[in-house]
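Student: Predicted structure and sequence below. I'll ask about it afterward.
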Amino acid sequence: MKKISTKIATFILIGIIISACDAVKRVPEGKRLLTKNEILVNNKTTKDDEVINQLYQKPNSTLLGYRLRLNLFNLANPNPDSSYQAKFTNHPGKYERMSKLLSAKQVDRLGQSFWYHGIHDFLKKTGEPPVIVDTARTHKSVLRLKYYYFNNGFFNVKANYKLDSLSKKKARIKYTITTGNPYLLDSLTTTIHTPVLDSMYKTRISNTFIKSGKQYQTKDFDSEKDRINTYFRNNGVYNFQPNYVTFDLDTLNSNKKVNVNLIINDYSYQDNDTTRTKPFKIFKISDVNIYTDYSAANNSLKITDSTSYNNFNLYSHSKLKYKPKAITDAVFITKGNLFADSKTVLTTRYLNNLKIFNYPTILYELDKRDTTAQSLIAKVYLSPRKKYSLGTTLDVTHSNIQNIGIAGSISQTIRNVFNGAETLEIAGRGNIGSSKDLANPQSKFFNVSEYGVDVKLNIPRIWFPLATEKIIPKSMIPSTLLSSGLATQKNIGLDKKNLTGSLAYNWTPKRNNTARFDLLNVQYVRNLNPENYFNIYRSSYTALNDIGKAYNTDHPEYANNHPDYVDRDTDNLIIEKGTAGFTNDVLSGTTTLTPADAEYKTVSSVEERRVRLTENDFILATSYSFTRTTKTDLQDNTFYLFRTKIESAGSILSLVSNAASLPKNHNGNYEIFNLEYSEYIKTEFDYIKHWDLTKEKVLAFRSFFGIAIPYGNSNNIPFSRSYFAGGSNDNRAWQPYRLGPGSTGAVNDYNEANLKIALSAEFRFKILGSMKGALFADAGNIWNVFDNITDERATFNGLKDLKEIALGTGFGLRYDLSFFVVRFDLGFKTFNPANEINKRWFNEYNFANSVFNFGINYPF
């Protein structure tokens, strides 16, 4: 019966697909479905997206050549209400019978249910109606193509189209374009009526977009207008606008040349009913007035408090609440300088960045005290935000450790806390989550938790005892961030307390560039349950226990002398007394194992890892990071992003320890607070590039390189500063921490190292509505280098080890919810360096060994 049901369901599904595949099902009689556009330019087919985008009509979208959205639309019933009513019209008495069973109101409401009505609305909305050939739109496409080529210098362009009927209800359109030879720019002359503007233009004529010998392009003339307008308005020409720039083009000669005359007329203005003209003037700023508590309600009230500071005038309707320097440092419009649009924009950005005011308003008015009418008064209107504000957040999160988490926080923000435009934020946060990677003997779903408190003070300038204006001028919008935090977390079973503190400086060297310098970044990590190590890191326990069992069997006298080491029911080493006792005996030479024995080396390796992962860490680091991006907004799909960071830890402490001749401990290392501090240097490079392939197709690429080198007081890198591989934002064919190091095959429970290489590429495309798909390839691995790990399989010893780069490929789905993207990826191990050499390619390329990833937003 089960097999018959399966067959019936299969036949029904095939029938639905076949019926939907009738592409012309919804094409009216006498109309044709547009199946293809072909554009021939000078008898050659073009695939130029810019040219194709000129067309007003394009065929229905496809997915791998299949018109999925069109066929979904065809599945929908165009008149579900009529079809529902027809059920009762064709079967008299059925309505009465159903009304007795349900009620008349419920029967009527059933017609609006998802099954009878909603599913068809969904198919229509998700699907795509057939694109019907429209000759009017085709004519408009021809005109638009001619206009496009005309704007690119082909003044004698000819365009036409031909409609090819492929069947009764299908057709394609062939556009034919003959461009002729393009026109080139020849001579450039100028007619600038205002002498001062003529002189200014000539000083920057080398930057012009209009140059002799260049092919005519309309966009170059628009760019030249913008260039002239920007230059003039940033050099005092307050009344100038782009429409004052015009071009007289002479194409009467027969040599395909264009002579250009650039014309800039005088300033025109309205005098009663008469339009008059006069030469443009260069304006200077005579006063800068700052109104610190402006609002529509108090605009007409009297100013009661004012002060002057560095040629700035500050006014307030109540007592002035700000230190003058805190406000004037954010204003780049200065008395005595020329009017400049760029200064207005920079001032607006800086004031908005203070986060103590709403978006500022800056106006200019003619200074009537100047008889030459060449002075402006700048008025800066500031509307303060509330001094105190309470904020709350609630987020659903996902990470490489946490499958799902619920995070929340409550914060109190205090603005202008010291009257210097500072912002103080005090926040409490908490998080509970679920992780299948943790030791979870009670099978609790929420087995991860973290709670803590953070304090942040943002100062809108460089807070430093020495002057920094020459190094980081205020035009770079610098700020200082003082922060500290205390958190307690239960994550990988050892549980931790984390105390952090930092003094960091942020600034913007150029537009789209950001820099950050952490002068001091302190982290103290205290493991709360180090005795739980072998319960969590089961691979380490198994390796140690196997040796312990074998040794106890071969040396019964040893087992008899240490009865409290072993569980007599299982012969397993008891955690913590047995594991610690046996390890100490081996390494102290109490047993017969010697350093030359493989078992001794394994015990030593297990102990080294246990000590490293359970010891408390103290890190005092200094770092510099730089980011550059060309991304303009969230919709920008053609951009690149480059990040780099260099971090040094422990060097200051070692310098002080050496200078003070402080004693070293038994390991030959310095200590602070009875704790060996970490010393290393770390650097990272991250590059992301996106290409917009049009039609909502995007190719994304990412490369990452990071290395952390221990030295001096350390021979390894703290766990919190090391690298791991695998997971939803890394190589998606492996679980987090389950790839590497090198070709070891992830023998430990949480595998990490201090060198990482990662490369990823992803092709993203639209499937249905907000549903998008992706094909991806992830490559990379981690290795140990310059530390105390000696395993050849885990260490990077030269370029030959690049053959251990793992490759994962797969596909995924993304659903765009506007405020974030939900992501599902399925990764397959394509090349696994942990396998034998002849079994590395496609040996585990199957669903059984695939990895399913859930993520929030795109991986890069």
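Tutor: Nice, thanks for sending it over. Residues are numbered from 1 along each chain as shown.

Student: CA only for contacts and neighbour counts going forward, please
Tutor: Will do.

Student: which other helices and strands contact the strand or helix carrying Thr627?
Tutor: Per DSSP states H and E, Thr627 falls inside strand 617-629. Other elements packing on strand 617-629 under the criterion 3 or more Cα pairs under 8 Å, 6 or more residues apart in numbering; DSSP states H and E are strand 513-527, strand 639-649, strand 675-676.

Student: for the spatially closest residue to Ser434 that is not a sequence neighbour, what are its contacts?
Tutor: Once flanking residues are discounted, Ser434 sits nearest to Phe446: 4.6 Å by Cα to Cα, 6 or more residues apart in numbering. By Cα atoms under 8 Å, 6 or more residues apart in numbering, Phe446 lies in contact with 432-435.

Student: Included below, for side-by-side comparison, is a second structure:
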Amino acid sequence: MKTRGLISTLPILLLALVLSCSVKKYIPEGEFLYTGAKLEVNTEEKTQGLDEIKEELEDLLRPKPNKKFLGMYVKLWAHYKGSQDSAGFVNRFLNKKIGEEPVYFSQVDPSRTEELIVNRLENRGFFYSMSNSEVTRKKQYAHVNYTANISVPYRLSELIVERDSMEIDREIIDMMQETLLDSGSRFDLNTLNAERVRIDSTLKVKGYYNFNNDFLIFEADTNISDSLRLFKLYLRLKKNVPTNGIIPYTIDTINVFPNYSIDEDGEKLDTTVVDDKNFIQGNLVFKPKLLNEYILIENGQRYDPKLSRLSSNRLSSIGNYKFVNLRYEELANSDSLGHLKANFYLSPMTKRSVRAELLAVSKSNNFAGPALNIVYRNRNLFKGGETLNVTAQVGYEFQVAGGADRKGLQSLQLGLGADLIIPRVIFFVPVNEKFSYSVPKTKIGIGTEYLSRGGLYTLNSLSTNFGYLWNANQYAYHEINPISLNVVNLSNTSPEFDQILADNPFLQRSFEQNFIAGINYTFHYNKLNDRFRTHAYFLGLGLDFAGNTIHLIDQISKKDDGKFLGLEYAQYGKIDLDLRYHFNIDKDQTIATRLFAGMGMPFGNSQSLPYIKQYFSGGPNSVRAFRIRSIGPGTYRPDDFDVNSYFDQTGDIRFEGNIEYRFPIVSLLKGALFMDAGNIWLINENEALPGGKFTSSWWDELAVGTGVGLRVDIQFFVIRFDLATPIRIPYLPEGERWSNSFDFGSKSWRKENLIFNFAIGYPF
């Protein structure tokens, strides 16, 4: 079907939908469909925070009317049609999935709503306010208009704390220096409750283990002056508060069970004392001296819920324990203080595990094949929380389509790597870290990879790194690798690939940089995981610098031949910025956006970035309407699109933007509508890639695509299918880059313009 034909029939389809979604004929006789309410607010004087107050009052206008879409009661219509005795399968299905029960005026109680409005205003300090309503009925619909007349608010003249001779009274008086209740502030029940919570939290930190904010009471005296609208506020403890609720507690005993199990035989347990903490275990499972470093509470300290929570977080962050439970027991004592025993019950995870993943890989450039990943994990390797991960990878790909010139193309990839993660800082000198939220970890990694690109070349690489990673809080993650080494060896090159390198000196230089030595840093600030947050965001920052230390040594030694241990080394700086914002309309609907910007700058010993560090664009996690590695750089287009062209389609700069609307379809099946835009560019001019250099008109060289997607969302596992088409092609002549026809009926058009992507997980 041509786009022109679709556009011409669109008004007819919309008219048919409008006519079909009329619900008036379904409204029972004697009933009125409730269409909602409006609220008018009148004040005697300028009121601070009036918009917030009005929004709070509007939330009281219940019930909420039936929802509309483009002015139509689509969900209500689906309910009416699907509830009929003669309803067919389609109407019953629509009613089950999107149907909405009707809201009639008989369910509305305006007088009750008026009372709620007045009550809410009194809670906000607007005593003697008034509210009224007016009902409008028209045909079979009813609407309510509410009016709230807000009085002059009462304001605080004096705050008085009633005191006794107890220690807790002195503590509360000291806390009132930072009170939320300032002189002249409006009476507000929410503020009073917040003040009680603040006092409760502060007292808990000072050791008041059994205190509760319900022990506090505020009493307001408004009999000062009716004309001035002032009130005095009295704060005191309630009568008959239990004694153990108003005394501070200290920690007298700390027991730690590093290998806790309900089946554990108590007679076989031994106790080791470190810093007045009792580590109780049978066979040695975790070295007490090391485990002691994760616990922030100490004997003789007053109870502190913050230190208790952070101690549990730190123990959990080791990565060896399935459950970490801290339980306090009150100890009997005759003095004026309370006494506690802290028990840490730590339940270890399975020490050794093996996970195997058999994957079927399909790429948008028509490569497909099987892959096998095997991961062996050994936890608590040296009885200090260390985790050893050994990973083996095998992957085979072959060209499944693409013409006679691409037959026989294949790729074999083998990989073996190991990471040792140590839950403490390993440095040349002892580091007594006390990161409160979680424990910094030292990571040592080594790996090797073999890649045979069918008949073109063989690439062998060896990498190693040493660094640290930690969570500053539940959202912020840091990782820094002061030592990052990578050695790459290109061999068994074919005459065809040698010619590719000869035609592009920049590409040749990027493959010749066999040694990469540098430092890299990664930072993530992630609030996307909270599905109940309306506005969620993610910030990712990556920094990567290589070759500078070696270059400095070369200059000092006056060698400066661009080689280290006989290998060409790379010198560059690279920065990546990843910004994501999710607007969660409700728990099932999300508008997800992403903006990615990255730039690598070769300098000194290098004219281009190493090939493995360069950017590419297109594919299932990029601009999905273009095949992987098929965009750019800039307006460059290879003479022939074949498997060899993607070597040239990399760059030093990458810029991409994405927007995606995610919505439910049925059960585990989700849908998506998306649009992507982006491209890559070169820092330096490359005659072999005309149009590839970054210029001031970069925005006119963006590739743009749009499409639809299906997701099978099984909790933490998502299988994704995306079908996309380009709507702006950067390598076409200026003025012709926007697509203006979509011939879905043409097989040749579909082959060239419909790109199918299969992937695991959401793209952003």
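Tutor: Structure's in. What do you need? Worth saying up front: this structure is predicted, and the values here are computed from it rather than measured.

Student: Give me the TM-score for these two chains.
Tutor: Overlay of the two chains. TM-score (TM-score structural alignment, normalised by the length of the second structure): 0.82; 731 aligned residues with a Cα RMSD of 4.3 Å.

Student: Serialize the helices and strands packed on strand 617-629 of the first structure to JSON lines and add fields for mean neighbour count.
Tutor: Listed next are those as JSON lines, based on neighbours: other Cα atoms under 10 Å:
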{"stretch": "strand 513-527", "mean neighbour count": "18"}
{"stretch": "strand 639-649", "mean neighbour count": "18"}
{"stretch": "strand 675-676", "mean neighbour count": "17"}
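
Student: what about Ala439 of the first structure, how many neighbours?
Tutor: Using other Cα atoms under 10 Å, Ala439 of the first structure is surrounded by 17 other residues.

Student: ok, the spatially closest residue to it that is not a sequence neighbour - contacts?
Tutor: Spatially, and ignoring its direct neighbours in sequence, Ala439 of the first structure is nearest to Ile536 (5.6 Å; Cα to Cα, 6+ apart). Contact analysis of Ile536 of the first structure by Cα under 8 Å, 6+ apart lists 438-439, 492-494.

Student: rerun that using 10 Å as the cut-off
Tutor: Each residue near Ile536 of the first structure by Cα atoms under 10 Å, 6 or more residues apart in numbering is listed here: 437-440, 492-494, 749-750.

Student: cool, and Thr706 of the second structure?
Tutor: Thr706 of the second structure sits next to 623-625, 658-660, 673-677, 722-728 when contact means Cα under 10 Å, 6+ apart.

Student: Check which helix or strand it maps to.
Tutor: Taking DSSP H and E as the criterion, Thr706 of the second structure maps to strand 703-714.

Student: with the first structure superposed, average distance for that strand?
Tutor: For strand 703-714 of the second structure, the mean deviation from the first structure after alignment is 5.0 Å (mean Cα distance after the TM-score superposition for the first structure).

Student: In that strand, which residues have enough neighbours to count as buried?
Tutor: 703-713 (16 or more other Cα atoms under 10 Å).

Student: Return the member of the residues you listed nearest to Tyr260 of the second structure.
Tutor: Using Cα to Cα, Asp713 comes nearest to Tyr260 of the second structure of those, at 35.8 Å.

Student: quick one: contacts for the closest one?
Tutor: When contacts are counted by Cα under 10 Å, 6+ apart, Asp713 of the second structure is found next to 664, 667-670, 719-720, 761-762.

Student: out of those, which is most surrounded?
Tutor: Result: Arg720 is most packed of the contacts of Asp713 of the second structure (other Cα under 10 Å), 21 neighbours.

Student: For it, pull up the helix or strand it's in.
Tutor: Per DSSP H and E: Arg720 of the second structure is located in strand 717-728.

Student: So which residue is dead centre in the second structure?
Tutor: Leu528 (2.4 Å; Cα atoms, centre = their mean).

Student: quick one: the residue nearest to it when sequence neighbours are not counted and Gln715 of the second structure, what's the gap?
Tutor: Nearest residue to Leu528 of the second structure in three dimensions, chain neighbours excluded: Ala536, at 5.0 Å (Cα to Cα, 6+ apart). Distance of Ala536 of the second structure to Gln715 of the second structure, computed by Cα to Cα, to the nearest Å: 19 Å.
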